[in-house]
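# model the structure of this input:
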Amino acid sequence: MNTDIKISVRDCFKVFGPNPKSVMPLVRAGISKCELLEKHGHITGLKDINVEMRSGEITVIMGLSGSGKSTLIRHLNGLIVPTAGEILIDGKDITTLSGRALLQFRRSSVSMVFQNFALMPHLTVLENVGLPKKVCGQPKEVMHREARRWIERLGLSGFENRYPHQLSGGMQQRVGIARALTSDASVLLMDEAFSALDPLTRADMQDLLIELQRELFKTIVFITHDLEEALKIADHIVILKDGMIIQQGDPQNIILAPSDEYIERFVNDINRARVLRVESIMRRGAPVSGQSLETIDASETLEAAMLKAQGDPSKIFTVLDGGIVVGELDMREVIRAMVPRNLRGRKQKASEDKAVGQSRSVVQSATT
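Here you go, the predicted structure:
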């Protein structure tokens, strides 16, 4: 894992209203969002945000409507200035930038992909994709060369002379991503980028993003309210509520160890078999059971483990990572991991029986 910190948000507060700094002592003291609005006419957008985003990773910021996720991402390109706190990108506090310096930062360091595509309707695909180079004053031949490179990579060849209204939603979003990549910015901000797409197209775009990230190692900040989308693409998840971070960390750990009831509600309804991986629940170290003759890769999902075990809850596997033994997987632990934490205890037996049934259903579905 790359340990270089690309973006660091430190003690960040954002208060909206006529005189935000005047109410900051109240906000720091813990006044509620409702009380601040009712008694003082100000709104808390963000409260004491501390996040570190690593270079070359995808950080997903999620939460319900009004949680502050879009407010946070707009701080990262200087569209919003915090009431208090620092936002460091490559070690430089962008809250101190203004005028030409801020404009240059936006042109060269960060690029954004929007939910509604935000394409120029009067420009062709080629012109839309090449726009970042044109804005930077690059010659027309450079603009077209770079635009065509990303048009080809995003599967848009043959559509260079089409206009946005002549494209499907998925193709329009491909244009938006190609345009963002043409800027050569190291940070890519994506605000609900796939939420306007139909489910199949959305899944395709998620796969494309993962594929591009393996090639390009951009630092991506992705906003969504969809937990399954977050779990699919994220290296690091930050969950907001009322402008505050409720939990952040590795996606697998958030599922297995939600910090409170709010996070538990978030994770309860997901298909745990499809998102949890073997490495998250295996016993690390050399196998000790003496039964684990068959092997399974650490990156496999629990669904894959169920299929390989043929629904047998007593099965034990040796876990490999790059061909090296790293641990042991007991299918009984798979069954336990399928049970949300808040259902454990007196409901656990029934929940585990249900998980065993799900395991057998996975096998039956795969063989029919």
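# from here on, contacts and neighbour counts on C-alpha atoms
OK.
# what's the neighbour count on Ser168?
Residues near Ser168, counting by other Cα atoms under 10 Å, number 12.
# do the same with Val175
Val175 has 29 nearby residues by other Cα under 10 Å.
# and if you look at Val334?
By the criterion of other Cα under 10 Å, Val334 has 25 neighbours.
# helices or strands up against the strand or helix carrying it?
Secondary structure from DSSP states H and E places Val334 in helix 331-337. Judged by 3 or more Cα pairs under 8 Å, 6 or more residues apart in numbering; DSSP states H and E, the packing partners of helix 331-337 are helix 278-281, helix 302-309, helix 348-367.
# if you count neighbours, what's buried in the last one?
Judged by neighbour count using 16 or more other Cα atoms under 10 Å, the buried positions of helix 348-367 are Gln348, Ser351, Glu352, Ala355, Val356, Gln358, Ser359, Arg360, Ser361, Val362, Val363.
# which residue is the nearest non-sequential neighbour of the second one?
Right, Ser351. Val339 (6.1 Å; Cα to Cα, 6 or more residues apart in numbering).
# let's see this one next to it:
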Amino acid sequence: MSKIEVRNIYKIFGPQPQKWMKDVQGGMSKEELLSRSGHTLGLRDISLSIEEGSIFVVMGLSGSGKSTLIRHFNRLIEPSGGQILVDGVDVVSMSPRDLETFRQRKMSMVFQRFGLFPHHTVLENAAYGLAVQGVDRAVREEKARHWLDQVGLNGFESQYPHQLSGGMQQRVGLARALATDAEILLMDEAFSALDPLIRREMQDQLLRLQAKLNKTIVFITHDLDEALRLGNRIAILKDGELIQEGTPEDILLNPANDYVQAFLQDVNRSRVLNAAHAVRDEPRFTLTMRSRPQHALERLQSLRYDYAPVLDGKRLAGVLTLSSVQQAIRESARDVSAYVEDIASVPATTGLDEVLGRLLRSDQPLAVTGEQEEFIGWLSRRKVVELVVPPVVEPEVVADSGEDVKPVAETVS
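As a prediction, this is how the structure comes out:
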């Protein structure tokens, strides 16, 4: 079920946006709009569907429009055209009073630079959203203490922001957002100001909390590793336009263009993709424990296979080799059950980083199985390599809005 529906959102910055809407809708470029009108194109025809209880990541380089987009959700920025529906209600058409209530109770926001009040204690900062709602002091402080404890800040209630590290300050911001019990969290570059180790800890914290709370989270980042780690779905923006939207696997396996592909070059793909993505493309052929030896031999020879998986019901029982089935025929066996050999296997959800380790330790076939130990396919060593080491894209294709882009690595770290 969709929690947020973004329908054909346009944003033109300038004194007369409506005057230029038809030109932008007709395809006028960002550069031409600026040169002819002095207006800036922020967003062009963005449509998205964000599922309830998911983490939806919006990413792109500086100037791509990602922060502009998220601020439309609670109308901190007014759209030039389009709709934002939350639980079926159009936020764009809300009255000022309804919008104020909506912001206080439906959505909370976590900012990049923490947004804490320096003269308030940690407890007061965490309780601030509830104070705005008019919640009784004892109640709001009780809730604030609970959420400070949930983010690992128990005992720091009387401290002031300047006495905390950057990571701890961001935890206060997260506790403040959670304390209002809002259904939707908007997180705008929430972890980008933190050093890498603290950033990783905050990502872990967010994932642990999400597993318990099942909030709808819209997370803005320019870091693809972070996007792939957190997102159930990812939208990639460039110059105010949506370039690609899909699951992390969709984007890694089927990048829409060179711009997206360039983002992927430095990603450790082996931590995102799994064994199911590396199953061989060959037709799926299986035998059963009751297969007749002569029939099994004919099938193996016709397909020019040296072995085949054998199923016991849906479960993978093992493998039947060409030599084993020939022995079964010589011994006049009624079926192949006594000639099935053990075979190594990995669950479909096994990350390619672990699969790579298995492949390095053995040159034997490796089967991929599902949740009920059913056979999915054979692992393809060639495909594993192709997935882990993507083709190289020239770095200049990602130049965007004057932001420096580091050279693209040829291999995955």
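# quick revisit: output the helices and strands packed on helix 331-337 of structure 1 as JSON lines; include the columns distance to Ser186 of structure 1.
JSON lines is the format used below for those (distance: least, Cα to Cα, whole Å):
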{"stretch": "helix 278-281", "distance to Ser186 of structure 1": "30"}
{"stretch": "helix 302-309", "distance to Ser186 of structure 1": "34"}
{"stretch": "helix 348-367", "distance to Ser186 of structure 1": "41"}
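# would you enumerate the residues in contact with the residue nearest the centre of structure 1?
Central residue of structure 1 (Cα atoms, centre = their mean): Val60, 2.6 Å from the mean position. Val60 of structure 1 sits next to Val221, Phe222, Ile223, Thr224, Ala230, Ala234, Asp235, His236, Ile237, Val238 when contact means Cα atoms under 8 Å, 6 or more residues apart in numbering.
# report how many residues lie close to whatever residue of structure 2 lines up with the third one.
Going back to what we said before, that points to Ile223 of structure 1. Using TM-score structural alignment, the equivalent of Ile223 of structure 1 in structure 2 is Ile220. As a burial measure, Ile220 of structure 2 scores 28 neighbours (other Cα under 10 Å).
# how about Ile220 of structure 2, secondary structure?
strand (DSSP: H, G, I helix; E, B strand; the rest coil).
# got a list of what it touches?
Per Cα under 8 Å, 6+ apart, neighbours of Ile220 of structure 2: Val57, Val58, Met59, Lys66, Ser67, Ile70, Met187, Asp188, Glu189, Ala190.
# restricted to strands, list those.
Val57, Val58, Met59, Met187, Asp188 (DSSP state E).
# to which residue of structure 1 is the fourth one aligned?
Aligned counterpart of Met187 of structure 2 in structure 1: Met190 (TM-score structural alignment).
# likewise for Leu48 of structure 2?
In structure 1, Leu48 of structure 2 lands on Val51 (TM-score structural alignment).
# can I assume its match sits in a strand?
Yes: checked against three-state DSSP, Val51 of structure 1 lies within a strand.
# so the residue lying closest to it once chain neighbours are set aside is in which element?
Computed as Cα to Cα, 6+ apart, the closest residue to Val51 of structure 1 that is not its neighbour in sequence is Val9, at 5.1 Å. If you go by DSSP H and E, Val9 of structure 1 is part of strand 5-16.
# mean deviation of that strand from structure 2?
Once superposed with structure 2, the aligned residues differ from strand 5-16 of structure 1 by a mean of 0.5 Å; criterion: mean Cα distance after the TM-score superposition for structure 1.
# counterpart of the residue nearest to Ser351 of structure 1 in structure 2?
In structure 2, Val339 of structure 1 lands on Val389 (TM-score structural alignment).
# wouldn't its match be in contact with Val412 here?
Yes: with contact defined as Cα atoms under 8 Å, Val389 of structure 2 reaches Val412; the gap is 6.2 Å.
# what do these two both touch?
Common contact partners of Val389 of structure 2 and Val412 (Cα under 8 Å, 6+ apart): Arg269.
# what residue in structure 1 is paired with Gly63 of structure 2?
Per TM-score structural alignment, Gly63 of structure 2 is aligned with Gly66.
# now that match, nearest residue through space, not along the chain?
Asp242 (6.7 Å).
# which ones are touching that neighbour?
Contact analysis of Asp242 of structure 1 by Cα under 8 Å, 6+ apart lists Lys33, Thr44, Gly45, Leu46, Gly66, Ser67, Gly68.
# ranges for the strands of the stretch 251-400 of structure 2?
287-288, 307-312, 315-321, 345-347, 367-369, 375-378 (DSSP state E, counting those that start in this stretch).
# in CSV, list those along with mean neighbour count and distance to Val135 of structure 2.
Putting the strands of the stretch 251-400 of structure 2 into CSV (neighbours: other Cα atoms under 10 Å; distance: least, Cα to Cα, whole Å) gives the following:
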stretch, mean neighbour count, distance to Val135 of structure 2
strand 287-288, 22, 66
strand 307-312, 21, 61
strand 315-321, 22, 57
strand 345-347, 20, 50
strand 367-369, 23, 53
strand 375-378, 22, 55
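# just to revisit the earlier point, in this structure the match of Met187 of structure 2 contacts Leu209, no?
No: here Met190 of structure 1 does not reach Leu209: they are 10.8 Å apart, not a contact under Cα under 8 Å.
# more neighbours, those two?
Set Met190 of structure 1 next to Leu209 and count neighbours by other Cα under 10 Å: Met190 wins out with 22 against 15.
# from Trp150 of structure 1, how far out is the more buried one?
17 Å (Cα to Cα, to the nearest Å).
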